[in-house]
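Novice: make a model of this:
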Amino acid sequence: MKTMVISMMLIFLITMIITSMIMIFSKKSITDMQKSTPFECGFNPMSYNRLPFSIHFFMIAVIFLIFDIEIILIMPIVLTYKTAMLMNWLLTSIMFTIILLLGLLHEWNYGMLNWTK
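Specialist: All right, here's what the predicted structure looks like:
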């Protein structure tokens, strides 16, 4: 019990030393105007806010986010292969893949995957 308390105090002490060293030696620039202004998707926030924005770029970004989330959903399917019942696992993974392929076909038919038109 005593060694655990000593080790916890030692960890706390090392953490506090490292934190204080970071705060002392970190390079802070208060006068840098570019770092203190907000950054909004590459646009200057002080300029005219009705600049033309490519809707196609926005749609590509949304498609990327959707497929990124789908990859996150695929990972548990792959990891549960050995623990789940085979028929339920197979049916779920095939249905999920069919939904993904139908969405991809829909985007392809509407030309959302073509970067230049």
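Novice: every contact and neighbour count from this point should use C-alpha atoms.
Specialist: Fine.
Novice: ranges for the helices of this protein?
Specialist: 2-25, 33-36, 55-79, 86-109 (DSSP state H).
Novice: indicate which one of the ones you listed is closest to Ser47.
Specialist: helix 33-36 (14.4 Å; C-alpha to C-alpha).
Novice: how close does Met9 get to Phe64?
Specialist: 46 Å (C-alpha to C-alpha, to the nearest Å).
Novice: over to Met46?
Specialist: 29 Å.
Novice: higher neighbour count, these two?
Specialist: Shown here are Met46 and Phe64; by other C-alpha atoms under 10 Å, Phe64 has more neighbours (12 against 8).
Novice: with Leu113 as the reference, measure out to that one.
Specialist: Taken as C-alpha to C-alpha, the span from Phe64 to Leu113 is 11 Å.
Novice: cool, and Met33?
Specialist: Taken as C-alpha to C-alpha, the span from Met33 to Leu113 is 39 Å.
Novice: what about the two, which has more around it?
Specialist: Taking other C-alpha under 10 Å, Met33 and Leu113 do not tie; Leu113 has more neighbours (15 against 8).
Novice: now the second one, please; I'll put the structures next to each other:
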Amino acid sequence: MFMILILTSMFILISNILMILSMMISKKSNLDREKCSPFECGFDPKSSARNPFSLHFFLITVIFLIFDVEIALIFPMIKTFKLVNIFIWMKISIFFILILLLGLYHEWNQNMLNWSN
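Specialist: Got it, this is the predicted structure:
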């Protein structure tokens, strides 16, 4: 047990020494002007790269991803229809679709499905 502790501490010590040594030797500069500027095919950008992003577009994208994952979860339910007990399958399917409909109603009630404000 003591030998394992000694080996573990040696491995941690050697790895830390190597990490510190590699950070000291590396030529990497974090404050390089060229690395901090945006890249547009080798040309200087025409406008600022830090333009505000539409939050509404982002929320619609998240809603799309959620429903895309839900469809991926429904497909195996269709394949297992003949393999499992019909009553258990119906309970699980109705519960899952009820959760989806409640989520859809909540998004509709919050006006998240409307593109324009």
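Novice: TM between them?
Specialist: After superposition, the two chains reach a TM-score of 0.60 (TM-score structural alignment, normalised by the length of structure 1), with 78 aligned residues with a C-alpha RMSD of 2.5 Å.
Novice: quick revisit: could you dump the helices of structure 1 into TSV with distance to Lys117 of structure 1 added?
Specialist: Listed next are the helices of structure 1 as TSV, based on distance: least, C-alpha to C-alpha, whole Å:
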stretch	distance to Lys117 of structure 1
helix 2-25	51
helix 33-36	35
helix 55-79	10
helix 86-109	13
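Novice: separation between the equivalent of Val62 of structure 2 over in structure 1 and Ile69 of structure 1?
Specialist: Matched across to structure 1, Val62 of structure 2 falls on Val62, judged by TM-score structural alignment. Distance, Val62 of structure 1 to Ile69 of structure 1, using C-alpha to C-alpha: 11 Å.
Novice: got it, and Leu104 of structure 1?
Specialist: From Leu104 of structure 1 to Ile69 of structure 1 the distance is 14 Å (C-alpha to C-alpha).
Novice: neighbour count for those two, which is higher?
Specialist: Between Leu104 of structure 1 and Ile69, counted using other C-alpha under 10 Å, the more crowded position is Leu104 (15 against 11).
Novice: give the equivalent position in structure 2 for that one.
Specialist: Match for Leu104 of structure 1 (TM-score structural alignment): Leu104.
Novice: off-centre distance for stretch 41-50 of structure 2?
Specialist: 27 Å (C-alpha atoms, centre = their mean, to the nearest Å).
Novice: what's the burial count for Leu100 of structure 1?
Specialist: Neighbour tally, Leu100 of structure 1, other C-alpha under 10 Å: 15.
Novice: one more: Leu98 of structure 2?
Specialist: Residues near Leu98 of structure 2, counting by other C-alpha under 10 Å: 12.
Novice: also Ile60 of structure 2?
Specialist: 15.
Novice: next one: it from Ser54 of structure 2, what distance?
Specialist: For Ile60 of structure 2, the distance to Ser54 of structure 2 - C-alpha to C-alpha - is 10 Å.
Novice: give the residue farthest from the middle of structure 1.
Specialist: Lys2 (43.0 Å; C-alpha atoms, centre = their mean).
Novice: against Val78 of structure 1, how distant is it?
Specialist: Lys2 of structure 1 is 45 Å from Val78 of structure 1, by C-alpha to C-alpha.
Novice: now Phe67 of structure 1
Specialist: From Phe67 of structure 1 to Val78 of structure 1 the distance is 16 Å (C-alpha to C-alpha).
Novice: out of those two, which sits in the busier spot?
Specialist: Shown here are Phe67 of structure 1 and Val78; by other C-alpha under 10 Å, Phe67 has more neighbours (14 against 11).
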